[in-house]
Each structure stands twice: as structure tokens, then as C-alpha cells.
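K.L.:
model the structure of this input:
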Amino acid sequence: MPSNRYATTEFFGPFIGSRVVSEGDLTRSQLRSGPYNRLFQDVYAPMGIPLDHELRCKTAILVVPDGAVLTGCSAATVRGFPFSLENDPVEFVVPEARGFHSLRGTHLRRTRLLGRDFVPWRDGLIATPLRITMDILTDTRLRRSFPRVVGLLDTLLRAGFIDGEALKVYLEHRHDNGIVRARQALAFSDERAESIPESEVRVWLRLHEIEAEPQVEVYRGTRFLGRLDLAIREAKVAVEYDGAWHLEGEQPRLDARRRAMIEAEGWEFVVITKEELYADPRAMVRRVKAAVASRI
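P.N.:
This next block holds a predicted model:
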């Protein structure tokens, strides 16, 4: 008879199902029918633990190949930057010399790894901040757009998670797949950006030869009127991204009041919605170009 040493309330985190069965802590029937969520093959967690991406990272680390390193947006998420959604694949890199088997729900990439690239974490390894950032920027297989990865980089720079000069040195002599894109992303980055979508808008514009400066303050004399997400100063065109929160509560009224005061100083606003940014960014660019052309 299995012991009661691991009663339901005594499981505080992920565990390998076959191990607890072999040790007599649960029967297979208890494992299948008990209050446990199976997150990966043979890996479970007690119900009641929030099913978020961080839990999936803690679970996946138990079953990935030896030497695998948690990295990319997954590692950033466990370090406090919620870049990954719950069911996004958990990202790992594995040393070039090691073979590995695919694991459903993960994204494993073979690459060159140095000892300075990772540190111990839980039952495995996690990438250092510079390595996390490089893998976010270089991994094209996950189909993140170039503006998106620049937005993620802006967030890490703004928070002080990494230093831009240190990242430049780190990338300088590497030859990893995607390293050219990583260097270009660093050249496009700006830690003044206050949101990922704002960064994405700025990068889309720059890719089409429109330079927009982030977080520009507007004054009437000495009176502060407001801060613009993005500004094209020579045309006095302000480009702002309105996410869902701009439609809540008092925010629409506050936005309208601020914009009216700034428009009185000769500025024109182009307001970008989530649907426009992600469904048709080129139409967004054309709209901004038209606004600029009409004022120069």
C-alpha cells in the first residue's frame, strides 16, 4: 500500500509521475484520478497552483535533456517580465554537441553555449540576462516580428535588466544564427519607450524611414501640457497607441482633454489602435506618412 507521505496537500510543486509511483507515494490510479494537472508527459502539478507560464517553466525543467538551459521569453518571464502567455512553448537552448528528443510544449534549439551563458536554477539551468536577451533577439523560428523583439528589448533596457553597451559587447564577436538581426534590434532600441506596442509602432515607422522620438514633453511656456508617445517634431505630428485601457473609466475624457490642449499648440495626432497595429501595420505607416506630408 502506498504511504501517505505525499498526501495531496503535501505536493507543493511540480513532480515526475513515474518517480512518485515507483517510490510508492501514489498509485497510477491515484495519479490519473487525483487532483493533479498534467503539464508535460509524466510531469504533474497539484491543482490549485496557478497555471501560468512560470509554472510550465518549473515543470519543463524536470524533463528536458541534461544541459538544456531555460532562456528567451520563458526565462524573462520567470525573471519578472511576463513576455510569455500560459501556453506558449517553453524555450530552451541545448549545447551543440548534445542530442535531444523533442518534447511537446517546449521549443528546443541547439546552439553554442559557454559557461558564462547560464547559472543554476531549481533542478536545471537558466540563461544569464545577456544570454536571455540574445536568444529573444536571434530566435526567428518563433516568428516574432522584428518590431516585437525590439519592443521586448526596450522593456529589458528600461528596467535595467541589461545594459545596452554590455549587450553590444556581448553580441560583437558572436556568429550565432540570427546574430545580424540581434545587432540590428539593438541599433533600433530606445529605453525611453514605455510599452511594447509603442516600441512596435516606432520601429514600423523607422523601417519606412519615418523617425519618431519617444516620450516627448509638450509645454505652453512653462506649463506642462502632456507627454507624447511618439513625436515627429519637424512636422509636429504626434503618434500615439491607444490600448484597451484607454477606453476605460475616465481615460477617454483625460486623453481628449490632453490632446485638445496640445493640438492648440499646433500638433496633429494620429491615434493607432491595437487592431491597426497588428492587423495592418503598413496601413498605419501610410496614415502617418500622409499626416507628415500634409504638414511639411
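K.L.:
hey, let's count contacts and neighbours off CA atoms from now on
P.N.:
Noted.
K.L.:
return the distance of the nearest residue to Thr138 once chain neighbours are set aside relative to His208.
P.N.:
For Thr138, ignoring the flanking residues on the chain, the nearest one in space by C-alpha to C-alpha, 6 or more residues apart in numbering is Gly178 at 4.2 Å. Gly178 sits 22 Å away from His208, going by C-alpha to C-alpha, to the nearest Å.
K.L.:
and this one, please, so the two structures can be compared:
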Amino acid sequence: MITGRSAAAVRGAAICWPEDPVHVAVPLGMRVDRRTGLLVRRSDLTRDEFAPWKAGLLASPLRMCLDLLVGRPLPDAVADLDQVLRRRLVDRQALTAMLRNRSDNGIVVARQAEALAIGCSDSVPESQMRVHLVLAGLEPVPQHWIEVGGERIALVDLAFPERKLAVEYDGAWRNNEMWALNHDRTRLNQVQAAGWRVVFVTAQLLRTPAEMTNQIRSALAGRPATRIMEP
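P.N.:
Next up, the predicted model:
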């Protein structure tokens, strides 16, 4: 049964790349030979957890989300679920109820991930940034509009409006490039002229969450924040 990130991609959530392994679930006791390109999870499967698809089976939305969340790092699980919720691929109340009644290994973290998901993030990295900051005790506002004179001039990934600080993912993985400040210098100049500071988080910086958080704390405190560029 195709499940997890792979099932989400089939259903329209762009959360993985073509070269990523295919996430499958097989019944307990079933033997599956090791092979490149498959990520296998053994678990009890019930008839309501899958439907026919192509030459195999595709996980139901609820089962897909269970396998997205269980046994994965919290920021990654939240980021993927954000995109599933953004596209309304699963009923949120049904998902909450299902997780409440499960006792799988890792279910506590899965419930925490569901509670942190908001379903409005523009990209997977944006969600990962937000979760790292929330776990560090910061409370950024996601998908914040910066306005000047009542006119919207920029939609930023994360913001601390009271400090006029925006945090933007500086990469290509976005669902909406129209408002990307790293690509639009005119808009960036407008944002800065309005008194806002912008911290750009690269893929390199996102891989070191503690350093990313320190830079954003420094920016919130009014100290210079360094932009780390890709090698």
C-alpha cells in the first residue's frame, strides 16, 4: 500500500521529490525483500485504510496522515501535514480523533505534530522554520501581510509584527513565488523603507536550527543578523 509522503504526493501535495523513496506499508509478517527506492513500514492494515489505485493500493487520507506523522522528526511531520491540510486532503477533526484513539509507537509525537500544524504555510521549509522557532519559545506569525498606508506590499513567510521583523525562506521551494522577497528587490526595498528588517534563512541555515534561532533572536534584540549564503 502506497502511503505517507508518497500517497500525499499522489493526492496533490508537493512534499517530496521524484528521486525520494516510495513509502509503502505492508501487513505484519509479510516478507518484502530489501530494494533501493522503497521505504517499508510493517503494520496492521484494515480494509478501510486503503483503496485500489493503478496496479496496487493507495492509503486512505487518514492512514496516509498516520504514516506521515508516526516515527518522524517533529518539524518534518508538521511540515508535511501542513501541506496536506492546506490542500484539504484530510478532515482535521477525523484526524484528531483517530490519533487520540491510536496507541502506535511514536503516537505521542504524532499528536504533538497534529496540534502544531496550521495548514496555511506556503512551503515545507517555511513550516520547518516555524516549528523550530516555536519549540525555542518564539511565536512567529505565519503568512503575514506587511502593509503601508493600508496597502499590502508583501506577504512574508513568518513575522514578528511588534518588532517589524520578517523571516523568509531563501530558496526555490515555494508554492507562490509572486511575493518572494529574495526575487523582488523593489518589494524588498519597500519593506525595508517601511522600517522592517528581513532575515533570510537558506537551506544551509535551516539544517542548523540552533544557529537559525540564534540569528533570529539577535535580530529581535536589534543586533545585526548574518545572512548565510549557499556554498
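K.L.:
circling back: what's the local residue count around the residue mapped onto the residue nearest to Thr138 of the first structure from the second structure?
P.N.:
Matched by TM-score structural alignment, Gly178 of the first structure corresponds to Gly106 in the second structure. Under the neighbour criterion other C-alpha atoms under 10 Å, Gly106 of the second structure is assigned a count of 12.
K.L.:
Gly106 of the second structure against Asp67, yeah?
P.N.:
No - contact criterion C-alpha atoms under 8 Å: Gly106 of the second structure and Asp67 do not qualify, at 10.5 Å.
K.L.:
need the contact list for the spatially most central residue of the first structure.
P.N.:
The first structure has Phe83 as the residue nearest its centroid, 2.9 Å off, counting by C-alpha atoms, centre = their mean. Residues in contact with Phe83 of the first structure (C-alpha atoms under 8 Å, 6 or more residues apart in numbering) are 73-74, 76-77, 152.
K.L.:
conserved subset of those residues in the second structure?
P.N.:
Among the contacts of Phe83 of the first structure, the ones still in contact in the second structure (both residues aligned by TM-score structural alignment, their matches' C-alpha atoms under 8 Å) are 73, 76-77, 152.
K.L.:
out of those, flag the one nearest to Ala127 of the first structure.
P.N.:
Each of those was scored against Ala127 of the first structure by C-alpha to C-alpha, and Ala76 proved nearest at 9.2 Å.
K.L.:
in the second structure, what residue corresponds to that closest one?
P.N.:
Counting by TM-score structural alignment, the partner of Ala76 of the first structure is Ala8.
K.L.:
my read: its match touches Leu62, true?
P.N.:
No - look at Ala8 of the second structure against Leu62 with C-alpha under 8 Å: they stay out of range, at 10.8 Å.
K.L.:
quick one: the strands in the second structure?
P.N.:
Applying DSSP state E to the second structure gives strands spanning 22-26, 38-42, 50-53, 56-59, 141-148, 151-160, 165-169, 197-201.
K.L.:
and Leu74 of the second structure, what does it touch?
P.N.:
Residues near Leu74 of the second structure by C-alpha under 8 Å, 6+ apart: 109-110, 112-113, 131.
K.L.:
at 10 Å what do you get?
P.N.:
Each residue near Leu74 of the second structure by C-alpha atoms under 10 Å, 6 or more residues apart in numbering is listed here: 109-114, 116, 128, 131-132, 135.
K.L.:
do you know how far whatever residue of the first structure lines up with it is from Ala244 of the first structure?
P.N.:
Residue-level alignment of Leu74 of the second structure against the first structure, with TM-score structural alignment as criterion, gives Phe146. For Phe146 of the first structure, the distance to Ala244 of the first structure (C-alpha to C-alpha) stands at 23 Å.
K.L.:
in what helix or strand does Thr59 of the first structure lie?
P.N.:
Using DSSP states H and E, Thr59 of the first structure sits within helix 53-60.
K.L.:
which bit of the second structure covers that helix?
P.N.:
Under TM-score structural alignment, there's no match for helix 53-60 of the first structure.
K.L.:
now what about that helix, what contacts it?
P.N.:
Helix 53-60 of the first structure is contacted by residues 13-16, 38-41, 43-45, 49, 70-71, 74-80, 82-92, 103-106, 121-124 when judged by C-alpha under 10 Å, 6+ apart.
K.L.:
output the contacts of Leu74 of the second structure as CSV; include the columns neighbour count.
P.N.:
Shown next, in CSV, are these (neighbours: other C-alpha atoms under 10 Å):
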residue, neighbour count
Val109, 17
Ala110, 26
Arg111, 20
Gln112, 14
Ala113, 26
Glu114, 21
Leu116, 20
Gln128, 23
Val131, 24
His132, 18
Leu135, 12
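K.L.:
tell me which stretches of the first structure form helices.
P.N.:
17-22, 28-33, 53-60, 72-78, 129-138, 146-158, 164-172, 179-188, 196-207, 251-263, 274-279, 281-293 (DSSP state H).
K.L.:
helices and strands around the fourth one, which ones?
P.N.:
Yep, that's helix 72-78 of the first structure we're talking about. helix 53-60, strand 69-70, strand 90-95, strand 124-127, helix 129-138, helix 146-158 (3 or more C-alpha pairs under 10 Å, 6 or more residues apart in numbering; DSSP states H and E).
K.L.:
same check on the second one?
P.N.:
For helix 28-33 of the first structure, the helices and strands in contact under the criterion 3+ C-alpha pairs under 10 Å, 6+ apart are helix 17-22, strand 36-40.
K.L.:
tell me which of these is the most buried.
P.N.:
Stretch with highest mean neighbour count among these: strand 36-40 (a mean of 18; mean count of other C-alpha atoms under 10 Å).
K.L.:
so where is it in the second structure?
P.N.:
Counting by TM-score structural alignment, strand 36-40 of the first structure pairs with no residue of the second structure.
K.L.:
how big is the angle separating that strand from helix 53-60?
P.N.:
Angle of strand 36-40 of the first structure versus helix 53-60, following axes from the mean of the first three to the mean of the last three C-alpha atoms, to 10 degrees, is 80 degrees.
K.L.:
between the helices and strands packed on helix 72-78 of the first structure, which gets nearest to Leu171 of the first structure?
P.N.:
Across those, closest to Leu171 of the first structure is helix 129-138 (C-alpha to C-alpha), at 7.6 Å.
K.L.:
show me what contacts the closest residue in space to Pro161 of the second structure that isn't next to it in sequence?
P.N.:
The shortest distance from Pro161 of the second structure to any non-neighbouring residue, by C-alpha to C-alpha, 6+ apart, is to Val141 (7.8 Å). By C-alpha under 10 Å, 6+ apart, the contact list for Val141 of the second structure reads 130, 156-161, 166-167.
K.L.:
good, we can wrap up now.
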